[in-house]
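Student: Okay, structure incoming, though there's no sequence with it:
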């Protein structure tokens, strides 16, 4: 058999071409028996959608791209999973693209590396400035995630990083902590993420009437690097009773460094992470962590992107979604309970 067409699948399944198209596009309002029937025909015939042809016919591919720094980081892996699920619910296919924390990777994603294939791009930038983004994005529909990029002509979705950090410090203060540190920011120039979380940490200290801050950076942004950096700080005499970590990988390293030195959380140091990755609830003690509302993040970003794809022409919009403190054993509630 030559190239299998949409019509071949429709004839084989005994349905209309529109029904086959709805199944291929992931349209939600197709009954499960009908979806199974069409999918069986697709599998049997080996049909593959002609993306370029569909794009020419409709002007849309129903395909989006999600660009992020590194899939090996648990937060981005979990966020990619959420985006994939929300896209599927809306009838989109999703391409995943790692930018590698590089300006070139981010430029390629913003320009729409898959131009002609994707209808729009959601990107979590780490390097590019607002001016650089505005200069290169062209006609690509783009929505940004994360901290203070705020390009003039594109939309951005984030949580309140400073506010969340202040809330975490307030939680530690409510536990009786008075020597509260911040761990895990960069040794070199601070990222926007670290900068906002440090601002919130300092605001939280001020609100609690605490004058002394303890800042411990790390050289390598993984759990092993965190263990080495925090262990060294402990060996050099760091004396804290509460700790807000930049992210959960930093907190994982902290807990191991503490355990190797006979320290326990929260008895010796109450520890809070950030991102609420799935691993945190499996640790002993389970990790207290700032939990961004990743579903709201994905849904809001896709809502804004759909409007841009449909031609909405407005100045860049900045939308904040919710977060919560997921309380585990490493920094429980004052009565000792956890979520």
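Tutor: Thanks, I have it. Given the structure is predicted, the values throughout are model-derived calculations rather than measurements.
Student: alpha carbons only for contacts and neighbour counts from here, please
Tutor: Fine.
Student: And the strands in this structure, which stretches?
Tutor: 63-68, 93-98, 120-123, 142-145, 155-159, 180-186, 214-218, 242-245, 270-274, 288-292, 318-321, 323-326 (DSSP state E).
Student: Take those and lay them out in CSV including distance to residue 52 and mean neighbour count.
Tutor: Formatted as CSV, the strands of the chain follow (distance: least, CA to CA, whole Å; neighbours: other CA atoms under 10 Å):
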stretch, distance to residue 52, mean neighbour count
strand 63-68, 11, 23
strand 93-98, 14, 18
strand 120-123, 16, 27
strand 142-145, 21, 27
strand 155-159, 28, 24
strand 180-186, 44, 24
strand 214-218, 47, 17
strand 242-245, 46, 28
strand 270-274, 41, 29
strand 288-292, 37, 25
strand 318-321, 33, 16
strand 323-326, 40, 19
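Student: Alongside the first one, take a look at this:
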């Protein structure tokens, strides 16, 4: 209902406006019976507290921002769900902000655009430098996710991409594969994420006494299954011989799977495949895809925990922490 006021809720519940305000602001001294009575009136009238008024009264809005490059990418969609669910348990609502992976979009996240609206920001940068992030405004608490720029002054949570890539490549080696390609990294604007995953891939090859071959790197124009299918298909048509492909992400793995099947190559018989992110679709492709699974629950939980500590006034130097991952083995590269 439009235009519902605090006074309207108080009149319906038969209580004072102060009591309604106490319930809205979740003050602890309100009795359960009174809280339930006021909440029924709030629900019946569809009352929504004014965020500016709440900030003026408590210093907080109860809103958090979650910002990353592209909300359509399955990994970010699944991460957003985890963050939103955990934030709700802590009494917060989450606003999604898409940066499109542009410098302008990322600068907007850390500038005045969020001032007065949210209590804190969880942000996965793609292009902003560590130096620029370090000089951003400090009145909005922020936690950074992922492998990109992370100044010492800002908290960051990520998985160990080198170790994970090393494990995925080691699994392919344990299956007896020796011509292992890496597919899906950017052809232009090479990201820190791709850099770390290729480093782990190369380390695993060298552990097995194999020389890293630049000819086995298959870049794509964009992070998408269509571009991956095109790139892998072109490499195969040009004569590239492989018996396994470690993919930068699940989208690249799905594209590679398509390219191989179109050329009559069996997975995993002729070519084994691994992906990255353990997005929902990897369990239902044919064959299903072996993939690196970041612990998204731990990632979201730790980021929210750090952010809450900053909101509560913590002013220490940034904490850079790792959460776990596992290799989920499926049909495209089965267990040894």
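Tutor: Alright, I've got the coordinates. The model shown is predicted, which means the values in this text are computed figures rather than measured ones.
Student: And the TM-score between them?
Tutor: The TM-score (TM-score structural alignment, normalised by the length of structure 2) is 0.91; 333 aligned residues with a CA RMSD of 2.6 Å.
Student: quick revisit: okay if I get the strands of structure 1 as CSV plus distance to residue 254 of structure 1?
Tutor: Converted to CSV, those look like this (distance: least, CA to CA, whole Å):
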stretch, distance to residue 254 of structure 1
strand 63-68, 26
strand 93-98, 27
strand 120-123, 30
strand 142-145, 27
strand 155-159, 24
strand 180-186, 9
strand 214-218, 11
strand 242-245, 9
strand 270-274, 8
strand 288-292, 13
strand 318-321, 28
strand 323-326, 18
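Student: Figure out which of those strands is closest to residue 236 of structure 1.
Tutor: Proximity of the strands of structure 1 to residue 236 of structure 1 was assessed by CA to CA; the nearest stretch is strand 214-218, lying at 11.6 Å.
Student: For residue 255 of structure 1, find the nearest of the strands of structure 1.
Tutor: So among the strands of structure 1, strand 270-274 is nearest, using CA to CA, at 8.0 Å.
Student: what's the closest one packed up against?
Tutor: strand 242-245, helix 248-260, strand 288-292 (3 or more CA pairs under 8 Å, 6 or more residues apart in numbering; DSSP states H and E).
Student: which residues touch it?
Tutor: For strand 270-274 of structure 1, contacts defined as CA atoms under 8 Å, 6 or more residues apart in numbering pick out 168, 172, 177, 241-251, 255, 265, 287-291, 330-331.
Student: Likewise for stretch 25-36 of structure 2?
Tutor: 19, 22-23, 54, 58.
Student: Now do the end-to-end distance for that stretch.
Tutor: Start to finish, the residues bounding stretch 25-36 of structure 2 are 14 Å apart (CA to CA, to the nearest Å).
Student: Could you point out which of the strands of structure 1 sits nearest residue 44 of structure 1?
Tutor: strand 93-98 (21.7 Å).
Student: so how far does that closest one sit from its counterpart in structure 2?
Tutor: For strand 93-98 of structure 1, the mean deviation from structure 2 after alignment is 0.6 Å (mean CA distance after the TM-score superposition for structure 1).
Student: Surely residue 172 of structure 2 touches residue 244?
Tutor: Yes. At 6.9 Å, residue 172 of structure 2 counts as touching residue 244 under the criterion of CA atoms under 8 Å.
Student: list residues touching both of these two?
Tutor: 180, 272.
Student: Residue 280 of structure 1: what's it in contact with?
Tutor: Here residue 280 of structure 1 is in contact with 248, 252, 286-289 (criterion: CA under 8 Å, 6+ apart).
Student: Quick check: the aligned residue for it in structure 2?
Tutor: Under the alignment by TM-score structural alignment, residue 280 of structure 1 pairs with residue 282 in structure 2.
Student: rewinding a little: just put the contacts of residue 280 of structure 1 in JSON lines and tack on distance to residue 316 of structure 1.
Tutor: Below are these laid out as JSON lines (distance: CA to CA, whole Å):
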{"residue": "248", "distance to residue 316 of structure 1": "31"}
{"residue": "252", "distance to residue 316 of structure 1": "37"}
{"residue": "286", "distance to residue 316 of structure 1": "39"}
{"residue": "287", "distance to residue 316 of structure 1": "36"}
{"residue": "288", "distance to residue 316 of structure 1": "34"}
{"residue": "289", "distance to residue 316 of structure 1": "31"}
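Student: of all the residues you listed, which comes closest to residue 296 of structure 1?
Tutor: residue 289 (17.8 Å).
Student: That closest one matches what in structure 2?
Tutor: Match for residue 289 of structure 1 (TM-score structural alignment): residue 291.
Student: can you check residue 267 of structure 1 too?
Tutor: Aligned partner of residue 267 of structure 1 by TM-score structural alignment: residue 269.
Student: List the contacts of the match of residue 289 of structure 1.
Tutor: 168, 250, 274-278, 282, 327-330 are the contacts of residue 291 of structure 2 under CA under 8 Å, 6+ apart.
Student: distance of it from residue 59 of structure 2?
Tutor: Counting by CA to CA - residue 291 of structure 2 and residue 59 of structure 2 are separated by 43 Å.
Student: got it, and residue 203 of structure 2?
Tutor: Taking CA to CA, one finds residue 203 of structure 2 at 49 Å from residue 59 of structure 2.
Student: Same check on residue 125 of structure 2?
Tutor: 27 Å.
Student: now do residue 218 of structure 2
Tutor: Going from residue 218 of structure 2 to residue 59 of structure 2 by CA to CA gives 51 Å.
Student: who has more neighbours, residue 203 and residue 59 of structure 2?
Tutor: residue 203 (22 against 12; other CA atoms under 10 Å).
Student: residues in contact with the residue nearest to that one when sequence neighbours are not counted?
Tutor: Among residues not flanking residue 203 of structure 2 along the chain, residue 166 sits closest, at 6.4 Å (CA to CA, 6 or more residues apart in numbering). Counting by CA under 8 Å, 6+ apart, residue 166 of structure 2 makes contact with 197, 200-204.
Student: Would you map the helices across the stretch 1-150 of structure 1?
Tutor: Secondary structure of the stretch 1-150 of structure 1 (DSSP state H, counting those that start in this stretch): helices at 6-13, 17-24, 32-45, 51-58, 74-89, 103-111, 130-136.
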